[in-house]
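[1] the following comprises the amino acid sequence and a computationally predicted model.
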Amino acid sequence: MRHILSVLVNNQPRVLARVASLVGQRNFNIESISVGESEEPGLSRMVIVTNGDKHTMEQVSKQLHKLIDVIKVQNLSADSVVERELLLVKVGASPASRTEISGIVEPFRASIVDVGPSSLMVQATGERSKLDAMIELLRPYGIKEIARTGVTALARGMSRQKAISS
């Protein structure tokens, strides 16, 4: 089962490494991890996407709480969440195919952010499935490079918050 963990941590060196190591020691593959400043000065929010059963994820949450720099762990999987990912994709594009590619990215609310002599760079945000669908439509033009941020997520305003503070 897919799980999204939101982990509020002190913004200190090596915290990311300790959190990732702890999850890896439990034999979980991290599908994605994103980290950035939070609403509180000095704190960062990590959003970790992984797979595992409910019992094991509870154990991972308990172990995360034991880390000194972890302030709060929230399993967003049980809540109604807003999740997004940022995608940059560089596509082969001759001047003749640019209008066609533009027509593909427009319904995805994506935008062309760079134009080169033989390529376009497209920026898109959304759920993973939406971005995957756009990539598949762009594939015939020749994808040169892809960069993805991984999932970032927050519980919706009316979600029940299952957060445990340490």
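    Yep, it's here.

[2] please count neighbours and contacts with C-alpha atoms only from this point.
    OK.

[3] how much space between residue 97 and residue 125?
    23 Å (C-alpha to C-alpha, to the nearest Å).

[4] so the two - more neighbours on which side?
    residue 125 (19 against 13; other C-alpha atoms under 10 Å).

[5] can you pull out the helices in this structure?
    15-25, 54-66, 98-105, 128-138 (DSSP state H).

[6] report the buried residues of the third one.
    Translated: helix 98-105. Using 16 or more other C-alpha atoms under 10 Å as the test for burial, helix 98-105 gives 98, 101, 105.

[7] not counting sequence-adjacent ones, nearest residue to the first one?
    If I follow you right, that is residue 98. residue 120 (7.8 Å; C-alpha to C-alpha, 6 or more residues apart in numbering).

[8] the one you found reaches residue 92, doesn't it?
    Yes - using C-alpha atoms under 8 Å, residue 120 is in contact with residue 92, at 6.6 Å.

[9] which residues touch the residue nearest to residue 109 when sequence neighbours are not counted?
    Of all residues not flanking residue 109 in the chain, residue 124 sits nearest, at 7.0 Å (C-alpha to C-alpha, 6+ apart). By C-alpha atoms under 8 Å, 6 or more residues apart in numbering, the contact set of residue 124 is 86-88, 108-111, 131.

[10] quick one: which of those residues is nearest residue 48?
    Taking C-alpha to C-alpha as the measure, residue 48 lies nearest residue 86 of the contacts of residue 124, at 15.1 Å.

[11] ok now do the closest residue to the closest one other than its chain neighbours, which residues does it touch?
    Once flanking residues are discounted, residue 86 sits nearest to residue 125: 4.5 Å by C-alpha to C-alpha, 6+ apart. Neighbour list for residue 125: 84-87, 110, 131 [criterion: C-alpha under 8 Å, 6+ apart].

[12] comparison target below:
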Amino acid sequence: MMDFGKEYLSVTVQDKPGVLQRVSGLFSRRGYNIDSVTVGGSEREGFSRMIIAVQGEPQRIAQIVSQLSKLIDVVQVARFGSTASIARELMLLKLSPPAEARSELRSLLDLFNCPVLEAEADCLFVQVVGDKDKNDAFLSMISRYGIQELSRTGETALAKIK
């Protein structure tokens, strides 16, 4: 099987109930996987932007873009590759490091520019922002410090050029 690069679809939609369901349903009906999806407000009042990370054959992604463009609440679809974009993911972690490992963990957090959002007697709440590969590497390095809980947003991205 050929390995295709990651692409992002920036989908501007009307901010209405059910739009995310219709978009994800299109992917589901076509048997196509979404690597991640983020949705939030956009620079235009009444519109939201979905960033959908996908991988696959270029022709198949073009077909999905064409089908997305036909959905009634979709205003615009832009497609860009990972090299033509800035992509980031937010992770929030709840760590429970042993007391003797806290200073070592703090050094590692400083190295990765990860702020401690809150510190309690038995746990730390940490924010990590970076590309998916950096975040994966960070997780593998801190796994021994007791990850109690982890939440990842999925990737969001902006095209570098228009």
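    Arrived safely, thanks for sending. All values reported here derive from a predicted model rather than from experimental measurement.

[13] let me see the TM-score of these two.
    Scored against TM-score structural alignment, normalised by the length of the second structure, the superposed chains reach a TM-score of 0.93; 158 aligned residues with a C-alpha RMSD of 1.3 Å.

[14] rewinding a little: what's the counterpart of the residue nearest to residue 98 of the first structure in the second structure?
    Using TM-score structural alignment, the equivalent of residue 120 of the first structure in the second structure is residue 124.

[15] in the first structure, which spans are strands?
    2-10, 30-37, 43-51, 70-75, 81-92, 111-115, 119-126, 143-148, 152-155, 163-165 (DSSP state E).

[16] dump these into JSON lines; add distance to residue 19 of the first structure as well.
    As requested, the strands of the first structure are exported to JSON lines (distance: least, C-alpha to C-alpha, whole Å):
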{"stretch": "strand 2-10", "distance to residue 19 of the first structure": "9"}
{"stretch": "strand 30-37", "distance to residue 19 of the first structure": "10"}
{"stretch": "strand 43-51", "distance to residue 19 of the first structure": "9"}
{"stretch": "strand 70-75", "distance to residue 19 of the first structure": "9"}
{"stretch": "strand 81-92", "distance to residue 19 of the first structure": "21"}
{"stretch": "strand 111-115", "distance to residue 19 of the first structure": "34"}
{"stretch": "strand 119-126", "distance to residue 19 of the first structure": "26"}
{"stretch": "strand 143-148", "distance to residue 19 of the first structure": "21"}
{"stretch": "strand 152-155", "distance to residue 19 of the first structure": "16"}
{"stretch": "strand 163-165", "distance to residue 19 of the first structure": "16"}
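
[17] for residue 63 of the first structure, find the nearest of these.
    Across the strands of the first structure, residue 63 of the first structure has its closest neighbour in strand 70-75 (10.0 Å, C-alpha to C-alpha).

[18] now the closest one: which residue numbers in the second structure?
    Going by TM-score structural alignment, strand 70-75 of the first structure sits over residues 74-79 in the second structure.

[19] now for the alignment partner in the second structure of residue 93 of the first structure: which residues touch it?
    Using TM-score structural alignment, the equivalent of residue 93 of the first structure in the second structure is residue 97. Neighbouring residues of residue 97 of the second structure by C-alpha under 8 Å, 6+ apart: 105, 122-123, 145-146.

[20] out of those, which is nearest to residue 40 of the second structure?
    Ranked by distance to residue 40 of the second structure (C-alpha to C-alpha), these are led by residue 123 at 30.1 Å.

[21] who's in contact with the closest one?
    Contacts for residue 123 of the second structure (C-alpha under 8 Å, 6+ apart) come out as 94-97.

[22] which residues are in contact with the equivalent of residue 48 of the second structure over in the first structure?
    Under the alignment (TM-score structural alignment), residue 48 of the second structure pairs with residue 44 of the first structure. Going by C-alpha under 8 Å, 6+ apart, residue 44 of the first structure touches 8-11, 35-38.

[23] trace residue 23 of the second structure over to the first structure, please.
    Taking TM-score structural alignment, the alignment pairs residue 23 of the second structure with residue 19 from the first structure.

[24] and its match, how many neighbours?
    That count, for residue 19 of the first structure with other C-alpha under 10 Å as the rule, works out to 20.

[25] now it. Nearest residue, chain neighbours left out?
    Excluding the flanking residues, the one nearest residue 19 of the first structure by C-alpha to C-alpha, 6+ apart is residue 64, at 7.0 Å.

[26] would you confirm that that neighbour contacts residue 75?
    No - taking contacts as C-alpha under 8 Å, residue 64 of the first structure lies outside contact range of residue 75: 11.8 Å.
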